[in-house]
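> kindly generate the corresponding structure for this input.
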Amino acid sequence: MSTTTPASTAADRRKVVAATIIGTTIEWYDFFIYAFAANLVFAPLFFSPAGESMAMILSLLSIGLSFLFRPLGAFLAGHFGDKIGRRPMLVLTLLLMGGATTLVGVLPTYASVGVIAPVVLMLLRILQGISAGGEWGGAVLMSVEHAPTGKRGRFGMSPQLGVPIGMIVASGILALMRAIAPGEEFLSWGWRVPFLLSFVLIIVGYVVRRTVDESPVFREIREHQEQQSAPIRQLFARHGLLVVLAALLFAGNNALGYMTTGGFIQGLASRPVDEGGYGFDPVGVQLAILLSAAVWLVSTAVGGWISDVIGRKRTYMIGWVLLFAAAIPLFELVKLGVGGIALGASFMAVGLGLTYGPQAAWYAEMFPASIRYSGVSISYAIGAIVGGAFANVIAQALLQAFGTTWAIVPYLVLMVLVAVAATAGLKDRRDIPLDIDFERSGGWSSWRPDTARDRQG
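Just a heads-up that it's a prediction; the model follows:
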């Protein structure tokens, strides 16, 4: 057996790239729609009895609630993804996310059914968290394990691209609905439309994902009957420290990213002044974020591509420098209006892309084949909790406690520095063989890149 991933045809790879981009776009469209709505309308609709300030905190906490259940999704999808395959988990997580999102769109408000409304809302958000925790790892492995050696960064960026595309679609549809149904109409019914559209999107995603072949690495694992009976136990017994470092690697990206992907900036900028916001045109704010998502899309593609040339670690370090620089003036730019929001969020998006594009390839190269789904999914889920789960709540609490957005900046800078330390502690294992034979030979623990590759990465 070759020390490369088992062969896939060019047609297989194109199909996988299309399926991972489309499916991940739909998954994260659903996720972002909830986060945006939580910053814009859920406080008065579902949490109003708590009072204005606490209602906003509870609404933002409902975003973070889903992150606490991502590890459960990661554990379940990782366990079964390493035992029965990558593809079944991708289909299941897509249906779970889309179903939960659609149900939010028909959910009665507190004024209609009382406390049942926020309880059911949070239960649906939990289902979204379980889905998100399992989906990403499967999409990553389907794309990276089909990729030829030397091009994993380029192929691995395909599920990563689905995240900014999902944000573009979510921002665009919200901007459209806020134009069609402004003010009280948006609060009354306009916010529901983006959630209901998810039903159409999941049908498309389901059809596309069902047509994709199973990962060649998993086909080889199944052929050799090398599935682990307890992959998660094996993961923590053999690679516990690696899981921690990989999680912290993602935490810095997630903390800064959730200033926009979690809707914090959109809510702060577009809420009326008497509700603690800046009162900017909500349509303009959404369009500014849409522009930054487009920048994020491009920089993610660039990040995946250059990581195949200069290495995963170097690409990340460049990204961290840019994110550090972007965090300092971010909120001062937001205060300038729609143009400042577009500039600040777009500057940050460049660093986000360079620390997101290579992530799929680097994560896949960290873990051996038999426990790879578990390792990738659980590291991602823990990193999302540490970085993104309560980023919005922390930012809002700091703003309310100190009365200035400058209080948020040290928190963002600290998260970048933590991620830099994790990056420094990880090995760049670019082009390590991913197949089960290489793991069985004992080469995984002793593998080193050749001299030329080592100088590059």
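> please count neighbours and contacts with C-alpha atoms only from this point.
OK.
> sec struct for Tyr356, please.
Tyr356 carries the three-state label coil when classified by DSSP: H, G, I helix; E, B strand; the rest coil.
> let me redo that: Thr149
Classification of Thr149 by three-state DSSP places it in coil.
> likewise for Phe280?
coil.
> near it, how many other residues are there?
Taking other C-alpha atoms under 10 Å as the criterion, the count of residues near Phe280 is 20.
> what of Leu241?
By the other C-alpha under 10 Å criterion, the neighbourhood of Leu241 contains 11 residues.
> where's it, which helix or strand?
Taking DSSP states H and E as the definition, one finds Leu241 inside helix 231-257.
> could you give me the buried positions within that helix?
By 16 or more other C-alpha atoms under 10 Å, the buried positions in helix 231-257 come out as 231-232, 234-235, 239, 242-257.
> and stretch 286-295, by the same measure?
Within stretch 286-295, the residues that count as buried by 16+ other C-alpha under 10 Å are Gln286, Leu287, Ala288, Ile289, Leu290, Leu291, Ser292, Ala293, Ala294, Val295.
> you'd agree Pro118 is up against Ser112?
No: assessed by C-alpha atoms under 8 Å, Pro118 is found out of contact with Ser112, at 11.3 Å.
> out of those two, which sits in the busier spot?
Set side by side, Pro118 and Ser112 give different neighbour counts by other C-alpha under 10 Å, the larger being at Pro118 (23 against 12).
> which helix or strand contains the more buried one?
Element membership of Pro118, judged by DSSP H and E, is helix 116-146.
> spatially central residue in the chain, please.
When C-alpha atoms, centre = their mean is applied to the chain, the residue found nearest the centroid is Val163 (6.3 Å).
> dump the residue contacts of Ile318.
Residues in contact with Ile318 (C-alpha atoms under 8 Å, 6 or more residues apart in numbering) are Gly351, Leu354.
> grab the nearest non-local neighbour of Val17.
Nearest residue to Val17 in three dimensions, chain neighbours excluded: Ser158, at 5.8 Å (C-alpha to C-alpha, 6 or more residues apart in numbering).
> give me the neighbour count for the one you found.
The number of residues packed near Ser158 is 27, by other C-alpha under 10 Å.
> and the strand or helix carrying it, how far out from the chain's middle?
Using DSSP H and E, the element containing Ser158 is helix 152-180. For helix 152-180, the distance between its averaged C-alpha position and the chain's averaged C-alpha position is 11 Å (C-alpha atoms, centre = their mean, to the nearest Å).
> here is the second sequence; please produce its structure so I can put it next to the first one:
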Amino acid sequence: MSTNSKAAQAVTRKPPAGAIKAYIASLTGTSLEYYDFAIYSVASALVFPKIFFPGNDEFVALILSFSTYAVGYFARPIGGIVFGRLGDKIGRKYVLVVTLLLIGVATVLIGALPDYSVIGIAAPAILVLLRLAQGIGVGGEWGGAVLLSSEFGDANKRGFWSSAAQIGPPAGNLMANGALAILAASLSTEAFLSWGWRVAFLASALLVVFGLLIRLKLEETPVFKAIQAHGDRPKAPIKEVFTTQPKALVAAALSRICPDILYSLFTVFVAVYATKELGMTTGNVLAAILIGSAFQLFLIPLAGALTDRFNRRLVYGIAAAGTAAYVPVFFLMIQDKSVLTLTIGVVIGLAFHAFMYGPQAAFITEQFPARLRYAGSSLAYTLAGVIGGGFAPIIFTFLYGSASGGWLLIAGYLLLAAVVTIVGMAMGRDPHVEEEERLLQESHA
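Alright, predicted model coming up:
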């Protein structure tokens, strides 16, 4: 079933000349920023417990490290509020330049941060502050990156055009895990923990410069220009979202829960489970995540495009239900302790994630009117991230450590997350592109 009404289908708007450029800019920008976020995610599982939280019980050190990981998610709503408001008031372009700089600088400073043996308790304290800055930047980045590509593209194909920003996390994850895998394979364990991991963080400086060169050359989106021409920019977008769009905000936020938790399972916690429970090496796990992320690079835009042809909420909901059924199968599969089985399992798990994450950007943004899109989308994305991805690694670790069959509890956790996301699909609305088409037509009249 098509997601668009007959009236919307009657209006066809070819993407303007800047659409492809905006798609590339959205993809590359989020890829660079999620590279920064991803190297922190992997390091929080494999490196930080040893160098920033030494002297603790191994389990306690892991919890402390994952707590600093969670700080990034807790900070995202701050970025969503600050930059979401600015994005609807002054535009998408300049906000995206600021978010890129914020994340890049914080990541480079983490790479240069002395460890606990050098400056003591100040090391983890500064680490938390830098993680906070990363999270604020990511919280403001996502909404703008999605709008950058989708508002240049055809509104009837928003699933595909908005998927540009969704490719960023697996692309960034691919680069981050690739860099760390190469370093881990080419260095001794002592050298990797001493200075090798820092190289991946410091390399972010070069990536940020590249991203800035692309974003500074962009124009503002046609939709925001039309809003400006109508004099319809909101004075208090955050307040207006809470007072006029509560159902949309809840539906959009719930849609994030299952994919966020699933992604944390297959890119963060799997590193802990496979190395400690199955006796695999760090290189084995990183390779599996790399391959899974590589498949996501084309599965995410494919999933987005698929939901332009079939009902977006239905496809999304089926993927959430499939996730609930697959997670226990995954844990049973990998009990043979085979690297091949682990890799296949991670690839399938991240494929389920792709079929939710690909259309997620389109689903979330189309819950809100054009004039409130940046604020509404950012709030939904970041608030849900705290509940979903922020707590997930900590909850996984507690569930895993609570009983010999801890993976059964983890499977139950994913089942609950899938139900919550399906409720979000039921509450949400299908695309209403007539408003956007009318806005653009009137601005050219």
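> among the buried residues of stretch 286-295 of the first structure, which one sits closest to Gly81 of the first structure?
If you rank these by distance to Gly81 of the first structure using C-alpha to C-alpha, Ala293 comes first, at 30.4 Å.
> the closest one matches what in the second structure?
In the second structure, the residue equivalent to Ala293 of the first structure is Ser293, according to TM-score structural alignment.
> Gly183 of the first structure too?
Under the alignment (TM-score structural alignment), Gly183 of the first structure maps onto Thr189.
> number of nearby residues for its match?
Thr189 of the second structure sits with 12 neighbouring residues when counted by other C-alpha under 10 Å.
> next one: it relative to Ala61 of the second structure, how far apart?
18 Å (C-alpha to C-alpha, to the nearest Å).
> cool, Arg312 of the second structure as well?
As defined by C-alpha to C-alpha, Arg312 of the second structure lies at a distance of 42 Å from Ala61 of the second structure.
> okay, the two: which has more neighbours?
When Arg312 of the second structure and Ala61 are compared on other C-alpha under 10 Å, the one with more neighbours turns out to be Arg312, at 28 against 21.
> hmm, the more buried one is touching Gly428, no?
No: Arg312 of the second structure is beyond contact range of Gly428, at 10.3 Å (criterion: C-alpha under 8 Å).
> tell me the residue in the second structure aligned with Thr20 of the first structure.
Aligned partner of Thr20 of the first structure by TM-score structural alignment: Ser26.
> mean shift of the one helix or strand its match maps to relative to the first structure?
Element membership of Ser26 of the second structure, judged by DSSP H and E, is helix 19-46. Its matched residues in the first structure lie on average 0.5 Å from helix 19-46 of the second structure after superposition (mean C-alpha distance after the TM-score superposition for the first structure).
> off-centre distance for that helix?
With C-alpha atoms, centre = their mean as the basis, the distance from the averaged C-alpha position of helix 19-46 of the second structure to the chain average is 9 Å.
> for the stretch 301-445 of the second structure, what spans make up the helices?
Read by DSSP state H, counting those that start in this stretch, the stretch 301-445 of the second structure holds these helices, from start to end of the chain: 312-333, 339-365, 373-385, 392-402, 406-427, 434-443.
> read off where stretch 91-106 of the first structure ends up in the second structure.
Residue span in the second structure matched to stretch 91-106 of the first structure, by TM-score structural alignment: 97-112.
> give me the buried positions along that stretch.
Of the residues in stretch 97-112 of the second structure, those buried under the neighbour-count criterion (16+ other C-alpha under 10 Å) are 97-111.
> that older thread, which of the residues in the helix holding Ser158 of the first structure are buried?
Across helix 152-180 of the first structure, burial judged by 16+ other C-alpha under 10 Å covers 152-178.
> and the residue nearest to Val17 of the first structure, what's its match in the second structure?
Alignment note (TM-score structural alignment): Ser158 of the first structure maps to Ala164 of the second structure.
> what's near enough to touch that match?
Listed by C-alpha under 8 Å, 6+ apart, the contact partners of Ala164 of the second structure are Tyr23, Ile24, Ser26, Leu27, Val146, Ser149, Pro301.
> what about the second one, neighbour count?
The local packing of Ile24 of the second structure (other C-alpha under 10 Å) involves 16 other residues.
> now it: how far from Arg131 of the second structure?
In this structure, Ile24 of the second structure and Arg131 of the second structure are 27 Å apart, going by C-alpha to C-alpha.
> repeat that for the third one.
Applying C-alpha to C-alpha, one obtains 23 Å for the distance of Ser26 of the second structure from Arg131 of the second structure.
> of these two, which one has the most company?
A direct count of neighbours by other C-alpha under 10 Å for Ser26 of the second structure and Arg131 places Ser26 higher, at 32 against 24.
> list the contacts of the more buried one.
The contact partners of Ser26 of the second structure, taken as C-alpha under 8 Å, 6+ apart, are Ala145, Val146, Leu148, Ser149, Ala164, Ala165.
> the host helix or strand of Glu185 of the first structure vs the second structure, average distance?
Assigned by DSSP H and E, Glu185 of the first structure belongs to helix 184-185. Mean deviation of helix 184-185 of the first structure from its aligned counterpart in the second structure after superposition (mean C-alpha distance after the TM-score superposition for the first structure): 1.5 Å.
> just after that helix, pick out the following helix or strand.
Along the chain past helix 184-185 of the first structure, the next helix or strand (assigned with DSSP H and E) turns out to be helix 192-196.
> which residues in the second structure does that next one align to?
Matched against the second structure by TM-score structural alignment, helix 192-196 of the first structure falls on residues 198-202.
> for Trp406 of the first structure, which non-adjacent residue is spatially closest?
Phe331 (7.5 Å).
> repeat for Trp407 of the second structure
Of all residues beyond its chain neighbours, the one nearest Trp407 of the second structure is Tyr400 (6.1 Å), with distances taken as C-alpha to C-alpha, 6+ apart.
> one more: Pro16 of the second structure?
In space, Pro16 of the second structure comes closest to Phe152 once its chain neighbours are excluded; the distance is 6.6 Å by C-alpha to C-alpha, 6+ apart.
> aligned partner of that neighbour in the first structure?
Matched by TM-score structural alignment, Phe152 of the second structure corresponds to His146 in the first structure.
> got a list of what that match touches?
Taking C-alpha under 8 Å, 6+ apart as the definition of contact, the neighbours of His146 of the first structure are Thr5, Pro6, Ala7, Ser8, Asp12, Arg13, Val16, Ser215, Pro216, Val217.
> mind redoing it with 7 Å?
His146 of the first structure makes contact with Ser8, Arg13, Ser215, Pro216, according to C-alpha atoms under 7 Å, 6 or more residues apart in numbering.
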